[in-house]
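Asks: everything below, folded, please.
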Amino acid sequence: MSAETKSGSSNLVSTVISCILSLVIFATMRFYSSWITATQMNTIVGGFIGSWLFVFALTAVSNMEMLVFGNDFQAKFIPEIVTCLTLATVASGVVHRVCATTCVFFCICALYFVNRISNKYHNKGSIATDQIPIRRGGGKKNK
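Replies: Next up, the predicted model:
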């Protein structure tokens, strides 16, 4: 089995698991909506649960795109992240308005930490300091 096949199958498994977890989280939020709206603290917990919906939806979308477009494909801000953020916010807003507001804040925090973890393991887009040419001296070479 080649490396691409293993990576492709792991992307497929991750996509399926993330889709299932997204559906389970959405169904749980709808099923327990009366509990979530009961107290102020529960509405904040509802927003936190909605942020997990965002994380799993973004994981599913990103892995599905990696299956279709190749392993070097990355999720961008405008199409993928905004769509998943809107999906999670609307799903939380169906339960309670405060859940939608707290979901946005928790999603921003989750996105920050997911980005940090992704940069730590993949380190794409950074230039090593060894490769940057250092110019010494400030004057003209030919006087």
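Asks: switch to C-alpha atoms for all contacts and neighbour counts from now on
Replies: Will do.
Asks: buried ones in stretch 33-49, by neighbour count?
Replies: Ser33, Ile36, Thr37, Asn42, Thr43, Ile44, Val45, Gly46, Gly47, Phe48, Ile49 (16 or more other Cα atoms under 10 Å).
Asks: distance between the ends of it?
Replies: 12 Å (Cα to Cα, to the nearest Å).
Asks: before we move on, what about stretch 32-48?
Replies: OK, stretch 32-48 end separation, Cα to Cα: 14 Å.
Asks: from the chain's centre, how far out does it sit?
Replies: Remark: stretch 32-48 is offset 23 Å from the chain centroid, using Cα atoms, centre = their mean, to the nearest Å.
Asks: show residues contacting it.
Replies: With contact meaning Cα atoms under 8 Å, 6 or more residues apart in numbering, stretch 32-48 is reached by Met29, Ser92, Val95, His96, Val98, Cys99, Ala100, Thr101, Thr102, Cys103, Val104, Phe106.
Asks: sequence B follows; please return its structure for comparison with A:
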Amino acid sequence: MAVNSQTSMVLSLLLTVGLFAGLQLLKPQLTASPLLTVVTGGVCSLLFLLLVTAVGNLEATLFGKGFQTKLLEVVLCLAMACTAAGMIHRVCITVCFIFSLAVLYYMNQLSQATYGAPVAVQPAPSKKRR
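Replies: Model prediction:
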């Protein structure tokens, strides 16, 4: 079930705050093993996803449906997610950055498939000899 931009923004912000608080509460357990450190970097990339969603929905609410999230907002969300990852462990920053780039790529693909303009395919000209 789809929700409007305002509701999605509020839900994204609540999930972001809850995820950040959970990461901070579980910090000693998450740094106990190298595998959990990598998993924590992946979870911080979900934090990036939620932040981009919240910012995009805030802009859609304020400026209208046609407004697109710009590169600056995405970079700021990435910096915030990597900062949150850095509060857990240094390795989490690298993992968060790599996973966030993958998340950004797939978000772009999904956005293009959903909102992109259809491309008209023109037939290739045939080479006929007269």
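Asks: sec struct for Thr28 of the first structure, please.
Replies: helix (DSSP: H, G, I helix; E, B strand; the rest coil).
Asks: that one -> the second structure?
Replies: In the second structure, the residue paired with Thr28 of the first structure is Gly22, using TM-score structural alignment.
Asks: ok, Ser10 of the first structure next?
Replies: For Ser10 of the first structure, the residue aligned by TM-score structural alignment is Asn4.
Asks: what's the neighbour count on its match?
Replies: 10 (other Cα atoms under 10 Å).
Asks: swap in Val103 of the second structure?
Replies: Counted with other Cα under 10 Å, residues neighbouring Val103 of the second structure total 16.
Asks: map Glu59 of the second structure onto the first structure.
Replies: For Glu59 of the second structure, the aligned residue in the first structure is Glu65 (criterion: TM-score structural alignment).
Asks: remind me which helix or strand that match belongs to.
Replies: Secondary structure assignment for Glu65 of the first structure, by DSSP states H and E: helix 40-69.
Asks: who does the host helix or strand of Cys82 of the second structure touch, helix- and strand-wise?
Replies: For Cys82 of the second structure, the element it lies in under DSSP H and E is helix 71-86. Under the contact criterion of 3 or more Cα pairs under 8 Å, 6 or more residues apart in numbering; DSSP states H and E, helix 71-86 of the second structure touches helix 34-63, helix 90-115.
Asks: kindly reformat these as CSV and extend each row with distance to Leu76 of the second structure.
Replies: Listed next are those as CSV, based on distance: least, Cα to Cα, whole Å:
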stretch, distance to Leu76 of the second structure
helix 34-63, 9
helix 90-115, 12
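Asks: would you tell me which of those helices gets closest to Pro125 of the second structure?
Replies: helix 90-115 (27.8 Å; Cα to Cα).
Asks: what range does the closest one cover in the first structure?
Replies: Going by TM-score structural alignment: helix 90-115 of the second structure matches residues 97-122.
Asks: thank you, goodbye.
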